[in-house]
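Undergrad: Mind looking at a prediction? Sequence and model below.
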Amino acid sequence: MNHIDYIVHVIVMPIVLSIGMINQCLNVCTLLHIRTSIFLYLKASAIADILSIFAFIPFLLRHANLIDLTWETGMLYHAHFELPLINALISASALNIVAMTVDRYVSVCHPIKFFQNNETKPSRRRTMLIIVLIYFTALMIYFPSVFQKKVGVVVDASMNETIYTIVRNEEVEAMQVFRFYLILRECICRWGPVLLLVILNMCVVRGLRKLDKRNWFWRQPSTTSRYENCAQRQNRTPRDDRSRISVLLFVTSATFIICNIPASVISFFIGRVSGSMFWQIFRAIANLLQVTSYLYNFYLYALCSSEYRHAFLRLFGCRSSPTPTSTGDSPTVRVSVHGKRCQAVVLLGNEQQESPVDDV
């Protein structure tokens, strides 16, 4: 069991975290060149990932036996704050993805309500407030976990020094209130986001399909002129970009489920890990799956968002000006009256050109 623990947490995990740090730094630098409000959630998620990678450093040093066991303050941090801080930052990253999915769901399935909210409060300011609340909520949810472990004291008579160890606080873990807290914590930080991501993404995909069908119906040309065909091709570009963002949300949600569910399961059986080879291997796999989420975000965003790719090229000076076409940013909907028909119009970023997307 010690051999498995050493391979996973001392050899493999530092390599994964090092690659993940490079990817997340590139991710943040690229997102800084995108001003659309929905990408603020991705930026906040990437920053939480970077902070969690830094929080992993004491965890890796402890598993590599590179810490001073006679340093009481350091052992207090390892016992009480190490894992709660890591898990809180990972949860903050995941909750930002959930918030982005909710924003996407409202903009696609309830566009008029989305527009009214943007009129009463600026979208960017509201997004920043939500991000701050997400970070604060994640830290508060994991605060009771600081009492799950405690520091034990062992006196080494031969060396005449005091050695501190980390032991489980069985009295706290045996309390019914703490067991209820563990269930509530996993429901809020893991199982709840999984359920929300699955339901909301299904609704977003269904809403986009309805939009495409309605757009196809209202945009049937009366004559087959060359200018109308060109206009239709231009109008299809935002739809394709929105579809790519929806694919991005779906893939991100699927990888979130795969990477976080094993870690959620192990939290309920943590007391059996130390004495079982099966649970030791399962914990190692769960920890590795959880940190592999740092690896794929950068590539998924580049694959699914043309605006992200253009921002990445501008980062290295390969593109001098922003692309004229918007991507899948949350559409702002305006109600405009044309005769007796009320038509919703998508405003693509800050552009002056407007294209009808739906009839209300």
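TA: Arrived safely.
Undergrad: contacts, neighbours, all on C-alpha from now
TA: Fine.
Undergrad: so what does the longest helix along the chain touch, helix or strand wise?
TA: Looking only at the chain and at elements set by DSSP state H, the helix with the highest residue count is helix 226-268. With contacts defined as 3 or more C-alpha pairs under 8 Å, 6 or more residues apart in numbering; DSSP states H and E, helix 226-268 has these neighbours: helix 176-186, helix 192-218, helix 277-291, helix 293-304.
Undergrad: Distance from the longest one to the middle of the chain?
TA: Mean C-alpha position of helix 192-218 versus that of the full chain (C-alpha atoms, centre = their mean, to the nearest Å) differs by 20 Å.
Undergrad: what's the answer for stretch 129-139, then?
TA: Mean-position distance between stretch 129-139 and its chain equals 13 Å (C-alpha atoms, centre = their mean).
Undergrad: got the contact list for it?
TA: Stretch 129-139 has contacts (C-alpha atoms under 8 Å, 6 or more residues apart in numbering) with 41, 44, 85, 88-89, 91-92, 95-96, 189.
Undergrad: Repeat the analysis, applying 6 Å as the threshold.
TA: Here stretch 129-139 makes contact (C-alpha atoms under 6 Å, 6 or more residues apart in numbering) with 88, 92.
Undergrad: Ok, stretch 86-93 next?
TA: 45, 48, 52, 55, 135, 138-139, 142, 189.
Undergrad: Could you give the secondary structure assignment for the residue with the largest distance to the centre of the chain?
TA: Here the chain has its C-alpha centre computed as a mean, and the residue farthest from that point, by C-alpha atoms, centre = their mean, is S158 with 50.3 Å. In terms of secondary structure, S158 is coil; the call rests on DSSP: H, G, I helix; E, B strand; the rest coil.
Undergrad: Check it against this one:
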Amino acid sequence: MIFPEGPGAMTPLGVAVALGREQEQEQEQVERIRFIAYGVVAPIIVAVGVVGNLLTIVLLRQPQFKGVTYTYFLVLALSDLLSLSMCVSLLVHILHEETCSFATAVWFAYFELFLINVPMSTSVLVVVCVTVDRFYSVCRPTHFTTIHTERVARRAIVGSVSIAVLLWLPMCFLMHPVECIEPMCSPPDNQTWWVVRFNTNFFPEVWYRPYFWVRQVLVSFIPVILLVVLNTLTVRGFLRLRARRNEMARNSANGSLQLRTSSTVEGRYRKEQHLIPLLVAVMITFTVTMVPSGILNAMHTDSPDSKATYEIFRAVGNDLEVLSHALNFYIYILCSRSIRVSLKNICRRRRQISFAGASVSRVVVAVQQLTKRHEKGKTLSPDPTGIVGLADIEEATRIENEPQDVSAQLTSQRNLAQRV
């Protein structure tokens, strides 16, 4: 994700210096586009993505979600959550380029882009790792056990983080804070204001272009190609396995053999058949959201023919890239039955706990009222028959036994989710 304008960009966000009438109007149009894209659309995407990734982390912490694949998913949710949280700083920076705080300018220059793009690139590389794991599961089952281990998963995750850090580390030295002075920019008042500019002395443009292209190839184009190719092969391999399985079931003359084959393969078959919609959804969303930003970064220019048209395409590409890190949870919800079941169980458990707490509170209040009445020399119930007091005792007994019933029900639901 590249939000800076480029080494040659010197005009600040909200000021049009020494421009003609047409250029001023175009600059105002660019500012409106940026406000809509980064002040309205992007914050909504970030908020939805943060909620989704937090729910993903809560779900994947459940006991039934243990294994290599869910380890990848947990790291994916954590990296997406971190990158979306850091995007808040970048959105503020885009809409308010000048700052009167030197510390804020230092953050914008040396840390902001690095801390946003490292988790984003880590997320992309982890998606590639999951794709490779699923490809071996379907198309290379004899070698699947060698790569589908926690040790390999940890190495893949560490490798993804390391590659992302190395690729984005130069961004810490690419820009530096400078004082906002004429004619570079117009300070809003007489105070000292700071802006972020490219450090062409330390990082000349002749170095920036090769670095830029190598980085984009490694974090955009190669992952997109791998994701599309491997997911296509995985889906095709699974369809072939399903066709072969159906043919063997039709041609089998030995009923006992067919029964044994079904009993050993049926569990894996039911598990893998949910893989196709998930892979197709990931492939489509990843391609749709990542390709525009990759094309945008590949055609990056400091002097476009139409700044407004270029800004629209740039805003769409950046918002789509943010959207790609916000959709993972909702894709899992739509395509993974086990996650849907777990989410329902968590919601049901929360409601049961809330209901039990409310019932206990009512019993406590009733007991306190009865105690006060008893201290005043009154009977336990205003009704001579004592029905109210008996009902309170029965309610207290029921609430006392209710946690055990809730615990047994939750244990049954957890076993059902594991079988699913």
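TA: Noted; the coordinates are in hand. Remember, predicted model here, so these are calculated numbers, not experimental data.
Undergrad: if we can go back for a sec, among the contacts of stretch 86-93 of the first structure, which lie within strands?
TA: Mapping the contacts of stretch 86-93 of the first structure onto strands (DSSP state E) picks out no residues; all lie outside.
Undergrad: Please convert those to a markdown table, extending it with distance to L315 of the first structure and neighbour count.
TA: Converted to a markdown table, the contacts of stretch 86-93 of the first structure look like this (distance: C-alpha to C-alpha, whole Å; neighbours: other C-alpha atoms under 10 Å):
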| residue | distance to L315 of the first structure | neighbour count |
| --- | --- | --- |
| S45 | 20 | 26 |
| A48 | 21 | 23 |
| S52 | 25 | 24 |
| A55 | 28 | 19 |
| Y135 | 28 | 20 |
| A138 | 32 | 24 |
| L139 | 33 | 19 |
| Y142 | 36 | 22 |
| C189 | 34 | 22 |
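Undergrad: Which of these sits closest to S305 of the first structure?
TA: Ranked by distance to S305 of the first structure (C-alpha to C-alpha), these are led by S45 at 16.7 Å.
Undergrad: Among the contacts of stretch 86-93 of the first structure, which pair sits farthest apart?
TA: Distance extremes for the contacts of stretch 86-93 of the first structure: the farthest pair is A55 and C189 at 18.4 Å, using C-alpha to C-alpha.
Undergrad: which residue lines up with Y308 of the first structure in the second structure?
TA: Using TM-score structural alignment as the criterion, the counterpart of Y308 of the first structure in the second structure is I339.
Undergrad: same thing with F115 of the first structure?
TA: For F115 of the first structure, the aligned residue in the second structure is T145 (criterion: TM-score structural alignment).
Undergrad: host element of P177 of the second structure?
TA: Taking DSSP states H and E as the definition, one finds P177 of the second structure inside strand 175-179.
Undergrad: now do F202 of the second structure
TA: Here F202 of the second structure, judged by DSSP H and E, is contained in no helix and no strand.
Undergrad: circling back to that earlier point, mind checking how far the match of Y308 of the first structure is from A396 of the second structure?
TA: For I339 of the second structure, the distance to A396 of the second structure (C-alpha to C-alpha, to the nearest Å) stands at 36 Å.
Undergrad: What lines up with S220 of the second structure in the first structure?
TA: Matched to the first structure by TM-score structural alignment, S220 of the second structure sits across from R190.
Undergrad: Please tell me how far its match sits from H33 of the first structure.
TA: The gap separating R190 of the first structure from H33 of the first structure is 31 Å, by C-alpha to C-alpha.
Undergrad: Of these two, which one has the most company?
TA: Neighbours of R190 of the first structure and H33, each counted by other C-alpha atoms under 10 Å, are more numerous for R190; the result is 20 against 16.
Undergrad: Strands of the stretch 51-200 of the second structure, start to end?
TA: Counting by DSSP state E, counting those that start in this stretch, the stretch 51-200 of the second structure forms strands over residues 175-179, 194-198, given from the N-terminal end onward.
Undergrad: export these to a markdown table and tack on mean neighbour count and distance to S101 of the second structure?
TA: A markdown table is the format used below for the strands of the stretch 51-200 of the second structure (neighbours: other C-alpha atoms under 10 Å; distance: least, C-alpha to C-alpha, whole Å):
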| stretch | mean neighbour count | distance to S101 of the second structure |
| --- | --- | --- |
| strand 175-179 | 19 | 11 |
| strand 194-198 | 24 | 7 |
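Undergrad: could you dump the helices and strands packed on helix 226-268 of the first structure to CSV with distance to L76 of the first structure and mean neighbour count?
TA: CSV is the format used below for those (distance: least, C-alpha to C-alpha, whole Å; neighbours: other C-alpha atoms under 10 Å):
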stretch, distance to L76 of the first structure, mean neighbour count
helix 176-186, 21, 15
helix 192-218, 31, 16
helix 277-291, 22, 18
helix 293-304, 28, 18
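Undergrad: now the residue nearest to V106 of the first structure when sequence neighbours are not counted: how far from T120 of the first structure?
TA: Distances taken as C-alpha to C-alpha, 6 or more residues apart in numbering place F114 nearest to V106 of the first structure, at 6.0 Å, with adjacent residues excluded. The span separating F114 of the first structure from T120 of the first structure equals 10 Å under the rule C-alpha to C-alpha.
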